[in-house]
Each structure stands twice: as C-alpha cells, then as structure tokens.
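S.K.: okay, here's the prediction I keep looking at, along with the sequence it came from:
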Amino acid sequence: MLQNFFKVAFRNLVRHVGFSFINIAGLTLGLTACLLIGLFVWDEHQYDKNIPDGSQIYRLYNTYTNNDGTDDRAVVPPMFTTTLQHDFPEIEQTAKVLMLPENKVLFEANNRKLYEVSGYYADSSFLDVFALPFKWGSAADALDDPASIVLSEEMAQRFFGNTNPVGKQILMDKTPMLVKGVFKKDLKFHLQFNYLAPMAAAGIPAERMQSWGWQQFYSYAKLKKGVDVDALEKKFQAIVLAKTKAFNPDDRGSNLAHLQPLGKIHLYSANFKFDAAQRGNITYVNALSLIAIFILLIACFNFINLATAKSLQRAKEVGVRKTIGADRKQLMLQFVGETVLLTFISVVISIILAVTVLPWLNDFTGKHISTILFVQPVTIVLFITLTLLVGIGAGFYPALVLSHFKPIKVLKGSFTGDEQPGKIPWLRHGLVITQFALTVLLIISAIIVYKQVDYLHNTDLGFNKDQILFFPMRGDDMFKNYETFKNELQQSPGIASVSIGYGFPGDAVAGDDIIVDRNGEHKSQSATQLMVDFDYIKTLGLEVVAGRDFSKNMQTDKDHAFIINETAVKQLGFGSPEKALGQKLWWKVWGAKNPDSLKEGQVIGVVKDFHYKSLYDRVETAVLQIFPDAYWKVAVKMKAANIGNTIGYIKNVWSKYSPEYPIEYKFLDDNFEQMYKAEDKLRSLLMIFTCIAIFVGCLGLFGLAAYTAERRKKEVGIRKVLGATTQGLVMLLSKDFIKLVVISLVIASPVAYYFMQRWLQDFAYRVSIGWSVFAIAAIVAISIAFITVSFQAIKAAIANPVKSLRTE
C-alpha cells in the first residue's frame, strides 16, 4: 500500500508540474536558508566547548560606572588575580595575559622575517588553566623562563617548516627567545594567538603589578568543583570596591567585578570595551535563528495555501476514491505522503544547495564549517526528522480538507470547496497575514539596519580620514631621530602633512585621569589622553572652536599646554569653550621617576568633538598634549595625485632610518571600515534573507489568488458578460488581498519598531526610526502583493467567459 501511495504521489507531482515546481522551490529556498543559518548558529555556540574543565573557568571583567554612564570592560587590574589566588581558597588557579596595542611584532628565524600581530605575554599558569594540546614540547614550565616562548603549529611551520623547533632560537623584535613548545591552535578558542611569551619578558616593574587601577589584563580564574559562584562573586566585589576606591579616592566612578563563565565569553561580550576575544553577538545569533524560523513557517504556510488552492481540481479524484471504498484515513495518508515526498525532494535539493553555498558562507563569515557535518549520523537523523516534521506539518491541514469532501456533491458538480462558509477562508487569510507580517517585519528591519550602517560609514566623524596613511615607528634610530624622519617625509610634494603621536582615531588610545581645580581642591576626572605633536590637528583636519592650535613658536606649549574637546569643557565644568581657555590642568606624568610628578599647564584651545573611537562609544573627555615619550605612530596626510609614488617615497625614507624592519602601513579610513564589519555582514544577510522571505511569501499570495480565481471564475464570467472591464475585475479580485497586506503592516510595524529600537540602543550615535521607514515598507509590501496577485487576477479577467459558464 505504501508503495502505491508514493507511486500515485509521484504521478501527481509530474502531472501538475507548475504546481510542484512552485511548491518545491518555496520549500527548497526556505530549507536552504534554514540549513545555512542553522550551521552558522551551531558554529557560534561551539566556542570554548573543547577546553578541559571549561565549566570551572571564569573570566574576570569589570563594570565601571561614572557620570558618563556604565561600561563593561574586559580588562582588569593585575591585583584581581593576585587577590583571588592568595585570599580565596575557592580558587584552584588563576592566570592573566597582558593586553597589547594592535602592533605587529617582528620575528626572525632561518633567514625569514615576518610580522605577527596575534600574541600575548602570559602568566606561566595560563597553560595550566587552559590545557591547550601540544604537538611538540610540553606545557609544563614552558613559560617559566623569561627568554622562552611557545608557538602555534601554524607559526612554527612558517619559520621552521615541518621540523620540530623545540630548543631552537627565534628573535622577537631582536630579542632572542627559546622555543619551548608548539601548541595546536584551537579555532574555537575565544583568544586567538600564534605565540605566548612569559609575563616576565614584558619588563613590567614590580610595583606596577601591584596596581588596583591599571586595567590592562585579561584575567581568568579556575574554580574548585562545587564552589558557589554567586557567593564568591559578591565577596570579591566588596573587596574590589574598597581597594579601587582606596587606590584612587578622587575617582568619582565605581568598579564592580564579575565572573563570566568561559562558555559565555564569545556570544555575551559584544559590548565589552577593550576586548580582544573572538566575539560574536547573541542578539544577532538569536535574530538569525528567528529569521530561519520565519522563513520555514512562510514556506510551510505556502504549501498549505497552494495545496488548498488546488483542492477543487482534485475534488473529483477524492470523490471517485471515496466511492470505490477509500476511507478518510487512507486519503489523509495519501495526501500527507505526497507532502512528505515533496519535502524529501526539497530537503535533498536544499542540502545540495547548502553544500554549494557553504564555501561562500565560510568566506563571508570567516568561519571554517566543514561539509563533513552533512554526513554525520546525527545530521542524517536531523534531516530525516526535518523531512517528516515539515512534511507532516505542512501537509496535515490540506489532507484534512481534501479528505473531508463529500463524494455525492463532488460527483454531481455542486461542490464549491466551502462547506462551512467563513471558517476556511479565515484560516487561509490568517496564514497570509502571518506570512506577510513576518515578511514586513524583515523588510522594516532591513531598511533600518541599512540606514544605520550607512550612517556608520558616512556620518561626519569630526576629522578628515581620507588619504591618511599611518604606521608604527620601529628601530632605535627612528625613535631617537623622529623629528628628522618627519622632516624628511615632509619634503615630498605628494605629502601635505605628517604627525607623530599616540592616539590616532580608530587606533589605540590611552585612558588616564586629568586633574582639575574644583573650588580650590584638585579633583581627578577620567579622560582619553591623546599624545600629539604640533601637526596633529592640521593632519587630521580638526576644527578649533576656541583658542588656538599648538605652536612651535610658543616655548611653553611643549610642557605646559593642553587642548581639550567640547565634551571635556562640559565634563570638567568650564561652562563654554571660551571660558575654558586659560583654565589650569594637571596630569601625572607617565614613567616619571617621581610617581607624584605632575605636569601643570593651561588650556590653550578647544577642538570640536571628533570620533576617535567607533560610533558604538560616546565621545568622552579628550585631552591633547605634547608628550614625545609616548610617540610611536606616524600619520601621513597624502595629496590625491600620484599616491603610488608617494608611498614609494615613504618606503625609501623608512629604509634609511629602519632598514632592519619592513614597513607595515594601512589607511586610516580602512580602520573605521573594519570597525563595522559585523554590521556590514548583518546588513548583507538581512537583505539576502529578506529577499528570500519576500519571494517565498509571494508564493503564498499566489496560492490564495489562484484559489480565489478558481472559486470565483463563474462570477467573473457573469460580470464580463454583463460588461465588466478587465481593470475592474482585476481590482475586484485584488482588493481583498491588499486588505490582508495592510493588516499585516499594522501588526508588524509596532513589533519591528520595538525590536529595532532595542537594537539601536547599542549605538551611542544612531539614526531615528521615522515614519518614512514604515511608508517605504508599506509601499514595497503592497506593490509586491499587488504584482503577485494581479497575475492571477488578470488571468481570470481575460479568460473566455463561455468556458466558465458552459456547464450552467
């Protein structure tokens, strides 16, 4: 019997080729989108799953709150791990790694010179907390010697080929290091690095490691089994609050320490500041999961609408089957079997499409998802389950409708398909409303995401980022003779300006306190410190709104002058830019032999606020000052003509001052482009899946339009005989569907507004959701619906009325 069911099902699919193609196309697109999204979501949840005892490992992070707001910071002071290790018996082991600015380190071995950007200085206990598998050597004592280093398998192969490098020497920025081990890189570890050097090799003074204020470390704690994490966190928070306040009593902010489970670092740290982890975003993962469910539901609803639209054409088949003895159970099994067969075909095609598209998905998302997943036993069982669930779920209602037909009415020709007027149309209409509400939700979301991403890329940042090339200085000669190096660069006719400093937009910046006079008392205020030279403002094109720029002609500017931004004027209590001029500021000098050494100066200028960080972050108090000891990056503003020749000139000048180091440069605007890669990908994915949802959703309308045209063909014939025009008939058959789309717009719009407003809250600077967004979505949705429905309406309107009325 089962063989006969599938034989009949196959014949039906072949007999109604157009109907079968539309159904298979809709299901295939929906399932392919679901498979690809499912693979992405599954992969996002695999981070840190392979770390032994991962459930006992927690990352320390800090929530800092002041008048500017609240920030979660992935970096913490060095005393966090020291205190946990010494004072808390619940802790089995702690480890920390030093956060470094994004700066490539030159490695040399076997006559090869290559820069590496991904590496850390780490405690020797790091390899105890995270038991990374080693290919050569051993993790035990690998980081005890200050002159030791461990390499990733990938990095070892670049320098030493396939030979065992343990015991061999490699130069790290000219410093000899002994290779103690080679670890296998785990692509699903939240920290990605190619080398680890001992913390002792970083040369940090011992007193600096006793700091409660220097937040520069990614720190971890491995807890003993059975520890109450909440109780431990509360005890530790109390200590941190007391110690940080005692360390810096002038700081008006507060620090709240937290323990973050290892398994949540990747997906639940999207808004953390100063985080080098491989970060995903649980909001985006959940959104994509919902989109997958939406598209699958839309595809299933399509099948229901298309199948019921065809019910009149199969009514006589049902009547004959019932007359010769088929019961309702057999008929339902027959029709559900057809759906399962159709779903099976769709699943097979969708798997083929998913395997074909997977390399693009990997390239687009930077992942390494393997096609081997498709042949795993668990995956095969999942595909079979998916086929049955979708097939039975989508086919049950049409089977129920078709098997319910009365044979006497069908065979006498009096069957209309609506034995219970009102109920079946309401259900079909509800399905279409749901379909289009989901589709409209995606359309509105896509429009808002597109506008926000466009705003991120094109908003005025307060400085000119075009044609600025920048690179780190290297080699003693360049650092000692940076002014001569800068002057020689400026000799090129293709170079407009050169600036050397620390703290260029889109690059590393330093946070430190600035001291201000408040009613005769010195008070500290957190600020971003930008260590600049005399050409910084000119090179970036900053706007001075009050006062003046730094000048070489003013001898006091080097040691006793500050320039602040507009936000600093407000936060420091100066009232207005003009009133800020001449105000006294003090700053604790970095690296001074006397730790209490203060630089005293006055505000000589105020610059318009500019975005030195991404638009996720608010513009904060920024202080610009001349401080050559911190100079390490060079920014070159080039003229538009002959950029290639200008870059060649820069390379030639570089080779005079740093011949042993290859130059590594990038453009400032590229830095800002990289900041919004996740949003760019979200925009592209939303556009793709919205188009799929629109296409699949249109099939549902097509199905309902076909059903209506079939049901009302005699009415249309009579109206044509009585003189109705084609245009009038098209409007008659289309208006009900437009009403459904309008209802879906009313339902979807507030839902989309709520969720997109929440998404926009992640950005300190964002677009507003105006009425135009919903107007555009309405126009798009109604236009798509009308075009889809009008195809069937026109077809019915131009049909020969004689054919539809000849049976009367």
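M.R.: On my side now, so go ahead. Everything numeric here is computed off the predicted structure, so don't read it as measured data.
S.K.: from now on I want contacts and neighbour counts done on CA atoms only, so please keep to that.
M.R.: OK.
S.K.: now do the end-to-end distance for stretch 574-591.
M.R.: End-to-end distance for stretch 574-591: 29 Å, by CA to CA, to the nearest Å.
S.K.: ok, now stretch 653-663?
M.R.: Termini of stretch 653-663 sit 10 Å apart (CA to CA).
S.K.: which positions within it qualify as buried?
M.R.: Neighbour counts over stretch 653-663 (16 or more other CA atoms under 10 Å) mark Val653, Trp654, Tyr657, Ser658, Tyr661, Ile663 as buried.
S.K.: just stretch 227-238 next, same as before
M.R.: Neighbour counts using 16+ other CA under 10 Å place Leu232, Glu233, Phe236, Gln237 of stretch 227-238 among the buried residues.
S.K.: just those residues: which are in helices?
M.R.: Judged by DSSP state H, the buried residues of stretch 227-238 include Leu232, Glu233, Phe236, Gln237 as members of helices.
S.K.: and here is the other one:
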Amino acid sequence: MNVLYHFHMTIRTLRHNLRPTLLLLISMSVGLVTFILVSGYVSYEQQYDRIFPDAENIYRITTDLYSDGKLQISIPECERDMGSSLKKTYPEVTEAGFLAQASNPQYKIGENIFKDTKVYFASPGLLNIFSFQLLQGDRSQVLTAPYTVLLSESTARKYFGDENPVGKTIVKYPVFEYRVVGVYKDIPKQAHFHPNMLLSFHNQMHLPPPMKAPWGETDFYTYLKVHPGTDLQALEQKMNQLAMAHKKDYFEKNNQLHVYHLQPLKDIHLHSHLKHELQTNARADYLYILLIISLLIVLAVGLNYIHFSFTRALNHASSTGLKKVFGANRRTLIAQSLTDSLVIHVIATAVAFLLCMLLLPFLQKQFGITLDFSLHNRLFWFGLGSILLLSIIINGVVPGYLIGRFRSLDLFHLKYKPLMPGISFRQLFVVGQFAIVMVIIIGIIGINKQVNYLKEKNKGFNLENTIAIKVPQNFRRTSQSINNLDAFEQDLLQNPNISGITQSNRTPGETAAFNFSFAKKGTEHSGKAAVLVAGVHYLKLFDIKLLAGNDFEPHAENVDEGCIINQSCLNFLGYKNSQEAVGRVLKLTDESALQNIELKIRGVCSDFNFQNIREHPGPMILFDWTKNMIWGNYFVKLKQANIASVIPFIRKKFQATFPNYPFEYLVLNDFYNQQFYKEYQLIRMLQAFVLVAILISAINLFAMAWFIAIARTKEIGIRKVNGAKVSEVMTLLNKDFIKWVAIAFVIATPIAWFTMNKWLENFAYKTNLSWWIFALAGILAIGIALLTVSWQSWKAATRNPVEALRYE
C-alpha cells in the first residue's frame, strides 16, 4: 500500500512541477543516450575475437627483431615451421595454424576479373583453431593439396550465385588455377581478420623460395591453441630455444636475434598495433577516453537531478514539514525520493532507448561504429544496469536525506536561498559540469591541432598531385600478359598534364618490407632496414633530397647497379658525412639466408616518413630493380590538382597494356592520411560529446537561474524601486555564475594539460599545447554560461517592480 502511495505522490508531484520535470527528463535522456551509445560501442569492441570457441586458450606468435642487441621492429608474424614444430614437440600445444598474405591479389572467375586483398595462404590447422564451419567440403582434406581454395559463404554467393562452387576454377593472376574444394561460413564481424578466400600452401606450388623455406622469412601469422593452465612463460622460452636450434647460424652470422612472444587472441583488436597487422585495430586508450567522458556526462546529469530534487523540495518544504508533523520520518522521505528517482529514470531510459534506435543508422554512417544491444552482450547490459541502479539509489537517497535533516518546524519557514555561506551544492554542480565541458573542448582542440600538425609537417617527400596506379607485382616486363610496357610509359609522359612517372613495390602509407638485414662489408655491425624498390626518377618525383652521390640512371643494364640509403641508415653505419659512404659496399641477407646480396652505395638521400608520420624514420635502403621487372605500383605526378581529368586517359592506356587486370588508382595524399582515421573518428565523437555536455549544463544553468530569479524577486524589486538599472540587476544575477565558471577553468586546465601531454607521448612529432587552447575553452565556457543565464536575468530585471514587491 505504501508503495502505491509513493507512486501516486510521485506522479502528482511531477505533474505539479511540469516545467522542471521536463527539463530534468531532457537532461537525463540526453545523458543516458550518450552513455548507452558509448557503452554499446565499447562493449562491442571489447567482444572482438571472444566469439571463437575456447578463445581464452588461443594465442598469436609475435616476433621482436633485434640487431646488435637493439630492438628494430616488432611484428605479428614468425617463420612458417614455428607453429607446426611446437605442436610436434610440446604436448601443451594442441593445435597450430598460419595465415600468409597472398601477393598479386587479382583473380578471374569466368570472364569476371576482380581484386581481393583479403585472400591468404592458410594451413589446415587454422580451420581447427578458429572452428571454421564448413558448409561444403571434407574437413579432413581441404587445404592439403596444392592449388586448392576455400571460399567464404559470401564470396561463393557473390561470384557463383546459387550454383555449387565446389570443383570450379579460380584463376589467380596471371595463370595459376585454383580448384574450389569447399565453402565456409563467414567469420563474424567481431574478429581481427576476415578472409574471403583461403589458398592452400604446399611445397609443390610455385612460390618464392624464401617463402617456402621452413625457417625462412617471418611472413606467417601463426596461431596456437594450448591446454588450459599452460605456463606461457615456459612455452615462450621453448619457442625461443626452438628458433635458436634452427637459426643459430643465421643469428650469429648476421648479429641478429629474434625473440618470440605469445599474444592472447583477446588482446589483439584493442591492444596490438604492430607493423603488418592483418587489419587496422581499435585503440583501447581512445575507447577509455570516450567511456570516461560518457561517465562524466552521466555524473553531470546526476548532479542536475540532485539539484533539481533538492531545490524542488525546498520550494515545497512546508508540505514536507506537515508530513513530518503527521508522523513521516526520514526513512519515509527517502522512500518517496527513491520512488521519484525510479520513475524519472524509467521514463528517461525508455526515451533514451527510443532515441538510440532512431539515431543508430546515422551514427553508424557518420562515425563508422557498430553497436550491439542484443541480449547476449552481457557486458553492456551489466554496465548499463549497474549505472542505472547506482544512479537511482544515489539520486534518490541524497535529496531525501538532505531534506530529512531538517526538523518539522524548521521546514515551515525553510526557503530556497540563492546565496549561502561557504560552498553550496549548486556551486559544486556548476563548477563540476563546466570543468567537464572545458576538458572536452581542450581535448578536441588539442587532438585536432596534433593531427593537423602531422598532416602539414614536412614528411621528407611530396605527395601532392600524385596518384598510384596498381599493376601486376613481381612480373617480367616481357611477360606475355603485358602488352608493350614501354609504350605505356611513353604515352603517359606525353600527356601534357603528367610531369613524371616512376615505379615501386610499396605505396607511401603502407609498411615497407623488413625482411633483409644489412651490414657494412667487413664488419659485424648489422641492422634491420626497410627495403624499397624504387625506379628511376623516384627521388625527383617525390622531391626527396639527394645529399651525396648519384640517383639511379635511366636505361641501366645492371639490375645490381647499387643502392641509395637514407640519412638514418647512414647514421647507423657510423659514417660522419654523406660523401664518405658513397662507394662503400653493403651486405644484405634475407631471413631465409637464400638471398645474399652485395650492393654499392651509390647515393645518400634525406629521411622521409614512408609509412608513419607518428614515428621517426628508421634505416631505409632503396634499389632500382625495375629494369626487367614491374613491382605493383606506377606513381604518376600531375601538373595540376585536377585528377579526374586525366584518369580516363590513364585508364584507356592501362587497359590496352594490362588487358586482364582490373584498373585501380589511389590518391596518395588521401591514402597516406588514412593513418589518422582513428583520430578523426575520436574528434567527431568528442565534438558530439561537447554538444551533449553543453546542452546538459545549459539546462542546469537555465533552471538554476530560474530558481534564483524567483528566490530574489523581492530583492530585485526593491533595488529597482531604488533606481537600479537593468544592466546592474543582470550583473548582480550573472556574476556568481561567471565566478563559478572561472573556478571550473582553474580546475579543468591542469587536468586537460596532463591528459593531453600523456596522449601526445604516443607521437614522435608533437605539437605544443599553446596557451590559447586553454584560453579559448575558458572563453567558450563563459560565453555558454552568459547566453544561458542572461535570458532569465533579463526577464527578472525587466519585471515590473510593483509585481515583484507583491511576491511575498
């Protein structure tokens, strides 16, 4: 009965206080929408790779590559036989399997020519580790024979429709025919890799010898499934001992060392950012930033609720005093307050979910995020339920406790006092909310400033007005699949809008190959370098400075005519000046030890950030092996920025030269700047957050100014009768809010400064946190406060003083 009475009183109270109730519902709904969307996004990202059975016992092998005792690079790959050897040797390893990237990602089915970069060589063990569900094919036989392929369900449907693809042929450019032996169910979205096709890997296949070497190149993404409770440190030691047994001579001869680690499968998506990742992973630190800010917004909403409830209780203190006279105790008042809180939260949560459903398509398109509100997402529902329960209890208990402290007789003359000695609750509310707003504003400006700084920073080379044309890789220029390559190059150069062309095996923004160690001939001092095939005019086309020696020469006959090293490589070799290195001989050895090359240093160029502007450039070696081969990329420099005008011409020439190859081009500036995608995504989300925080703060300020104006009505009337101007009254009502915002600025500045400095530590090149960033955030916050409060202040200041004096 008491419960029904409390609900009846809650509905009655909310109806009689419709305006503040609506403001409170808007504030709570907006805050809950933010938390629901962010927590849904964060929980979705945290569930990556947990969808695989026994995921907690699956690990990926990563490799740290050392030269001269110094870490050169960390990669998520290892040698091909590492996994299978571990399974054969150590019983705690129950299964092993690998993936390896397939080169030349061009395929043909019938007359359909297409490109697919999500095609990998795979071992049969991979299917068992990740519990691939075969829809067609014999699980014990697939991927065991050479030149066979498994298709994902969506790929099979895309290219074969309802026809059974098993037994069909897929041509891998240019002439390798793969027979379809099965179809597997698509891997769920919440996985760190999504292969469309899996190719068999067999020693009888035509593959590069270094790749087929059992303990050769570290090109294989290798996964292990281990027994529960396995001592992982001990297993890592065994891995390193196993590698040393097979590669000791290579390590000692080249002064190299590989150190292997086991990376939990569940950590890959959020915590792994190694070179050569299978796909771009999320950043856990960015997710935590979003989650913390959403919790701060929920806190701001809670402060709003407490302030609203307590102020409303003060305005109706006499009725509360009457209840206490008739026997209501503090427990009864808290129970009523809890009921109010429950009803408000239920309504706000229902409205919030409705808004989320309406906003979901827009958010997924705008921010590129996926959310999961399904019942099996226990993490999301547990987090949301905990926050709601905590909010209901705190927001219900605190106002009831505060009003319950007063004695019955005191409540009859208790009123809302706009000015209180010491620190009042409303001061804390305003300070806390605007500190949150300013921290978010400073964060947005700081992150945006850093990203723009990196984009505009001199990368060491010029990508403006340059496009990459994708062509076959590792093909001889005289291949029968290519029609008159010389004519193709000459025709491009004759176009009046094209100023130059060159070749390379990598596109700026991609990770260069690190499969060679290098050393100065006659010394043991060796290191790992990024190696890059660079054609004639490469340095000129990208405006890379030649510091000493000569560039590559056109029409040279010898493919081993020498190499060009960058400044970092020069420093690593210990030369004091660039000219001193010219003519010296470098030894290059690949990890399979099958390729041992000696090249003269013909030139030294300046450093350039080929892959990642976040890091300092490392040693890089360029050599021109384009005299007899093509390497996957033609770079075309345009005289004007109008790329669209020249694409039809290039496409026509391309199709005549590569008749069975799909035409594809990249705008290099856009492709290179994709590395900032996560930062752009974070900025867009923070911009939405600051709008939400401003809205919630504005609602609170609006209501607070309204209550204060009502409470000081008589005072304002007296002041106006005595000659006070409207501007003086508005200043009187506004000055406290400005003071509170100033205090919030003092609190927010060191917090934002510390947070931004910690974030900037992730970058080798970082912008300065200029004073104007903090000043701008403070000015914006004061502007928001003035705009919100001044409306109520103006209404109170322009009110007829006669009406004001009749107020009490």
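M.R.: Nice, I can see it. Because the structure is predicted, anything quoted here is derived from the model rather than measured.
S.K.: where does the TM-score land?
M.R.: TM-score for the superposed chains, counting by TM-score structural alignment, normalised by the length of structure 1: 0.90, backed by 796 aligned residues with a CA RMSD of 3.3 Å.
S.K.: one step back: Throw the ones in helices among the buried residues of stretch 227-238 of structure 1 into JSON lines and include distance to Ile444 of structure 1, thanks.
M.R.: As requested, those are exported to JSON lines (distance: CA to CA, whole Å):
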{"residue": "Leu232", "distance to Ile444 of structure 1": "45"}
{"residue": "Glu233", "distance to Ile444 of structure 1": "42"}
{"residue": "Phe236", "distance to Ile444 of structure 1": "45"}
{"residue": "Gln237", "distance to Ile444 of structure 1": "43"}
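S.K.: closest to Phe383 of structure 1 among these?
M.R.: Glu233 (43.4 Å; CA to CA).
S.K.: can you list which of the buried residues of stretch 653-663 of structure 1 are found in helices?
M.R.: The helices, defined by DSSP H, take in Val653, Trp654, Tyr657 from the buried residues of stretch 653-663 of structure 1.
S.K.: out of those residues, the closest to Ala568 of structure 1 would be?
M.R.: Closest to Ala568 of structure 1 out of these is Trp654 (36.7 Å), distances taken as CA to CA.
S.K.: quick one: the residue lying closest to that closest one once chain neighbours are set aside from Ile647 of structure 1, how far?
M.R.: Of all residues not flanking Trp654 of structure 1 in the chain, Ile663 sits nearest, at 7.2 Å (CA to CA, 6 or more residues apart in numbering). According to CA to CA, Ile663 of structure 1 stands 11 Å off from Ile647 of structure 1.
S.K.: quick one: the corresponding residue of structure 2 for Tyr455 of structure 1 from Phe461 of structure 2, how far?
M.R.: Aligned by TM-score structural alignment, Tyr455 of structure 1 pairs with Tyr453 of structure 2. Distance of Tyr453 of structure 2 to Phe461 of structure 2, given as CA to CA: 16 Å.
S.K.: so between those two, which is more surrounded?
M.R.: The neighbour comparison of Tyr453 of structure 2 against Phe461 (other CA atoms under 10 Å) goes to Phe461, with 19 against 15.
S.K.: can I assume that one sits in a strand?
M.R.: No. Counting by DSSP: H, G, I helix; E, B strand; the rest coil, Phe461 of structure 2 is not part of a strand but coil.
S.K.: ok, it - contacts?
M.R.: By CA atoms under 8 Å, 6 or more residues apart in numbering, the contact set of Phe461 of structure 2 is Phe542, Asp543, Ile544, Phe608, Asn609.
S.K.: hey, which strand is longest across structure 1?
M.R.: Scanning structure 1 for the strand with the most residues, using DSSP state E, yields strand 521-532.
S.K.: quick check: buried residues in that one?
M.R.: By neighbour count with 16+ other CA under 10 Å, strand 521-532 of structure 1 contains the buried residues Lys523, Ser524, Gln525, Ser526, Ala527, Thr528, Gln529, Leu530, Met531, Val532.
S.K.: other residues contacting that strand?
M.R.: Looking at strand 521-532 of structure 1 with CA under 8 Å, 6+ apart, the contacting residues turn out to be 250-252, 499-504, 509-517, 572, 620-628, 630-631.
S.K.: ok, average deviation of that strand from structure 2?
M.R.: Once the two are superposed, strand 521-532 of structure 1 sits an average of 2.3 Å from its aligned residues in structure 2 (mean CA distance after the TM-score superposition for structure 1).
S.K.: what stretch of structure 2 does the following helix or strand past that strand fall on?
M.R.: For strand 521-532 of structure 1, the following helix or strand on the C-terminal side (DSSP states H and E) is helix 536-540. Matched against structure 2 by TM-score structural alignment, helix 536-540 of structure 1 falls on residues 538-542.
S.K.: thinking again about what came up before, measure how far the longest strand of structure 1 is from the centre of its chain, please.
M.R.: Distance of strand 521-532 of structure 1 from its chain centroid, counting by CA atoms, centre = their mean, to the nearest Å, is 32 Å.
S.K.: please apply the same query to stretch 224-236 of structure 1.
M.R.: Distance of stretch 224-236 of structure 1 from its chain centroid, counting by CA atoms, centre = their mean, is 32 Å.
S.K.: for the residue nearest the centre of structure 2, what are its contacts?
M.R.: In structure 2, the residue lying closest to the centroid (CA atoms, centre = their mean) is Lys678, at 3.6 Å. Contacts for Lys678 of structure 2 were tallied using CA under 8 Å, 6+ apart; they are Ala282, Arg283.
S.K.: next: the one 4 residues further on.
M.R.: Contacts here follow CA under 8 Å, 6+ apart; on that basis Leu682 of structure 2 touches Tyr286.
S.K.: against Ile440 of structure 2, how distant is it?
M.R.: Separation of Leu682 of structure 2 from Ile440 of structure 2 (CA to CA): 11 Å.
S.K.: for the closest residue to Tyr48 of structure 2 other than its chain neighbours, give me its contacts.
M.R.: Nearest residue to Tyr48 of structure 2, sequence neighbours excluded (CA to CA, 6+ apart): Gln190, at 4.5 Å. Listed by CA under 8 Å, 6+ apart, the contact set of Gln190 of structure 2 reads Tyr44, Glu45, Gln47, Tyr48, Asp49, Arg50, Ile51.
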